[in-house]
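In: Provided below are the primary sequence and the corresponding predicted coordinates.
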Amino acid sequence: MGIVVIGDVFIDVKGYSTAPFIPGGRNAGEIQQIHGGVGRNVVEDIANIELKPTFVSLVDDDAMGEEVIRKLDRHKVDTRFMRKVPNGMGTWLAVFDQDGDVVASISKRPDHRPIEQILEECGDEIFQNADSVVIEIDIDKEIVKKTFHYAEKYGKKVYALVSNMTIAMERRDFLRKTACFVCNQQEAGILFSEDYDGLSPEEMAECLTKRIQSAHIPKMVVTMGSEGAAYADQEGNHGVYPAKKVDVVDTTGAGDAFFAGVCVGLTYGKTLREACAIGTRLSSTVICTSDNICPRFMPEEFGLDR
């Protein structure tokens, strides 16, 4: 069944300023509407390494929801556990400046309750043959509970990422059960109630080593944009993996692609540093395009042992 991803589908409405952005002013630009959502992005990125992941999620019961499923099917994602329901997809409205960075956004979350029902009805089938499990840790708490219940029942590792760190703070106990947690520098500061602005990647790695020891988080990676990523584990191993220098078009989805690479690497036998290398390669390809689509790779290109 490959890697099982439990998360959201969003429709992203994105406006790009074609001139220096003026806050509060009228800005000429372009507007796009594309398929998004953290879970959807991650499962598509994994599928683009020809690994045939499984997606547990929801879409709207309309033509757009059907389009999302058809696209994932074309990418060889197992969509058997996706359901069409009212309010199944969220919406993300974002404005970008001339450098491709988000300057304002509003997010509407979907109704997650049908995912809980999917796990109730199909949990054993979904988890017993999974290679590993990915979950948005800020999804509804009952879904998180059921995910870890089945993961423990079948001895599967769970990898977690976050889209809303404020909500994820309520899931701190679950982070101790993850095989690895990935977030950005700002989110790490919220998690550990510290200000990490201004830290170098090396300083972040040193700090991370101490914080995960006290928080009992097995492995953690903190992305730092153009400065790369800091990583650490409970054994004291830590370090920094540098970012690739590329021409940035749109940073949306870069963190999701990085996480997908880390999850793939750790699931199929790579060290934490090697997994960060895969994540860095995937994320660098995503930010070079306005549609945030990762190109297709073969597993052999990353030396993956499936």
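Out: Sure, I can see it.

In: From now on I want contacts and neighbour counts done on CA atoms only, so please keep to that.
Out: OK.

In: wait, isn't Ala130 in contact with Val5?
Out: No. The criterion here is C-alpha atoms under 8 Å, and Ala130 misses it with Val5 at 9.9 Å.

In: Comparing those two, which residue is more hemmed in?
Out: Val5 (25 against 20; other C-alpha atoms under 10 Å).

In: Check the spacing between that one and Ala260 real quick.
Out: From Val5 across to Ala260, the span is 10 Å (C-alpha to C-alpha, to the nearest Å).

In: what sits in contact with each of those two?
Out: Shared contacts of Val5 and Ala260, defined by C-alpha atoms under 8 Å, 6 or more residues apart in numbering, are found at Val42, Val43.

In: Next one: Gly265 from Glu274, what distance?
Out: In this view, Gly265 and Glu274 are 7 Å apart by C-alpha to C-alpha.

In: One more: Trp92?
Out: 32 Å.

In: Included below, for side-by-side comparison, is a second structure:
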Amino acid sequence: MLTEREEQIVELLRRDPLIGTDALAAALGTSRASVNVHLSNLGKKGVILGRGYVLAEQPSAVVIGGANVDFKARSTSPATPKTSNPGHGSMTPGGVGRNIAENIARLGDRVHLISVVGRDPMGENLLDHTAASGVRVEHVVRTDRSTGTYTAVLDADGELIVAIADMEATTELGPEQLDDARDVITNAGVLVVDGNLGLDTLDYALDLSHGVRTVFEPVSVPKAMGLKNAIDHRVDVITPNRDELAALTDAPTRTDRQVRSAARVLHDRGVETVWVRLGERGSLLSTADDQVEIAAVPTEVEDVTGAGDAMLGAFCHVLLASGTSEEAARFGHAAAALTIASAHTVRPDLTPRLVRAALSKETST
């Protein structure tokens, strides 16, 4: 994993590969000797190759999953069921897979999205925004179906009351479309597949991903139930909440002990890491050798939408930098806290420095 100073140097080298050490030192406000130490470390980490500061091509992330438009309605006071409530609404780019990809891109990593959107104005806007955020969208399929939508109703405190997802367009994503992106998938540093995929599509994606570190995000209880038999010995990381874990394992998850036991069921089925989201409490990071509880980073709640996607995007950012799963999970919690404190589903100002600052603040308290 790169230090903050190393990331700054890499960014300067990307802008000008022929920049000298004196110019680097001046730009960073440090000494030439200090720059040389950092350059040496970057060479040891394989980030720069030989003379001329040629940057090694970093492995990319690939995300296969849903892309849609989010419609959010938030009550201005505690919501009363079965009647009209005053509030306000918004329309933003969304979709679990798309959100994860945008978070990864905003953290500075190369990422490809494989998904489906309609040939309608919503689809055009969705693609334009996603590409502008840095996500590669060459493998997003266009369909005559309407672009998918996710409609969420939030209480006055930003907590989700109910949501309806129309992801019919995603059914157009099949093995044939994945085959067109075969090289991108097989050469990925990290592959994320979400539960919006059909069973045959997920099967084919996991066939292609042999040897690639693969993360499965279940998305919801019904989708977890429909895909649970496809993951055995084919997925490295699964990121369920408590209810999704129960659906994947047919085991109770009401108590902490039951959650730990259910996670071990997935280890027995060949899953290396099970990262269970526990809401305000944080998460349980479970491996075959250890189970660690990780506290959530406290924050003011503005809107919970997109928090899980930020967590997983930040998690993948650290995995791409060869960090440990525990480092990745802690980084993910900090990114989620920043997102919850924002009105945005994906924070447009998200950077590794911002996440590290949130994480450092929590560590020092």
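Out: Alright, I've got the coordinates. Values in this document were obtained by computation on a predicted structure and should not be read as measured data.

In: about what we covered before: what about Gly265 and Glu274 of the first structure, which has more around it?
Out: Between Gly265 of the first structure and Glu274, Gly265 has the larger neighbour count (other C-alpha under 10 Å), namely 24 against 17.

In: excluding its backbone neighbours, what's nearest Met298 of the first structure?
Out: Once flanking residues are discounted, Met298 of the first structure sits nearest to Ile49: 5.3 Å by C-alpha to C-alpha, 6 or more residues apart in numbering.

In: which SS class is that neighbour?
Out: With DSSP: H, G, I helix; E, B strand; the rest coil as the basis, Ile49 of the first structure sits in coil.

In: how about it, what's its match in the second structure?
Out: Matched to the second structure by TM-score structural alignment, Ile49 of the first structure sits across from Leu107.

In: which residue ranges form the helices in the stretch 101-250 of the second structure?
Out: 121-132, 175-180, 182-186, 199-208, 221-227, 242-249 (DSSP state H, counting those that start in this stretch).

In: out of those, deepest packed?
Out: Of all the helices of the stretch 101-250 of the second structure, helix 242-249 has the most neighbours on average by mean count of other C-alpha atoms under 10 Å, namely a mean of 23.

In: That helix vs the first structure, average offset?
Out: Superposed on the first structure, helix 242-249 of the second structure shows a mean distance to its aligned partners of 2.0 Å (mean C-alpha distance after the TM-score superposition for the first structure).

In: corresponding residues in the first structure for that helix?
Out: Using TM-score structural alignment, helix 242-249 of the second structure pairs with 185-192 in the first structure.

In: again, but for stretch 80-94 of the second structure
Out: Going by TM-score structural alignment, stretch 80-94 of the second structure lines up with residues 22-36 of the first structure.

In: how about the matching stretch: buried residues?
Out: Neighbour counts over stretch 22-36 of the first structure (16 or more other C-alpha atoms under 10 Å) mark Asn27, His35, Gly36 as buried.

In: Okay, and which of those residues map to helices?
Out: Judged by DSSP state H, helices contain none of the buried residues of stretch 22-36 of the first structure.

In: if we can go back for a sec, export the helices of the stretch 101-250 of the second structure as TSV, with columns for distance to Thr351 of the second structure.
Out: Output for those, formatted as TSV (distance: least, C-alpha to C-alpha, whole Å):
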stretch	distance to Thr351 of the second structure
helix 121-132	16
helix 175-180	30
helix 182-186	25
helix 199-208	29
helix 221-227	31
helix 242-249	29
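
In: what does Lys210 of the first structure align to in the second structure?
Out: Lys210 of the first structure maps onto Arg264 in the second structure, with residues paired by TM-score structural alignment.
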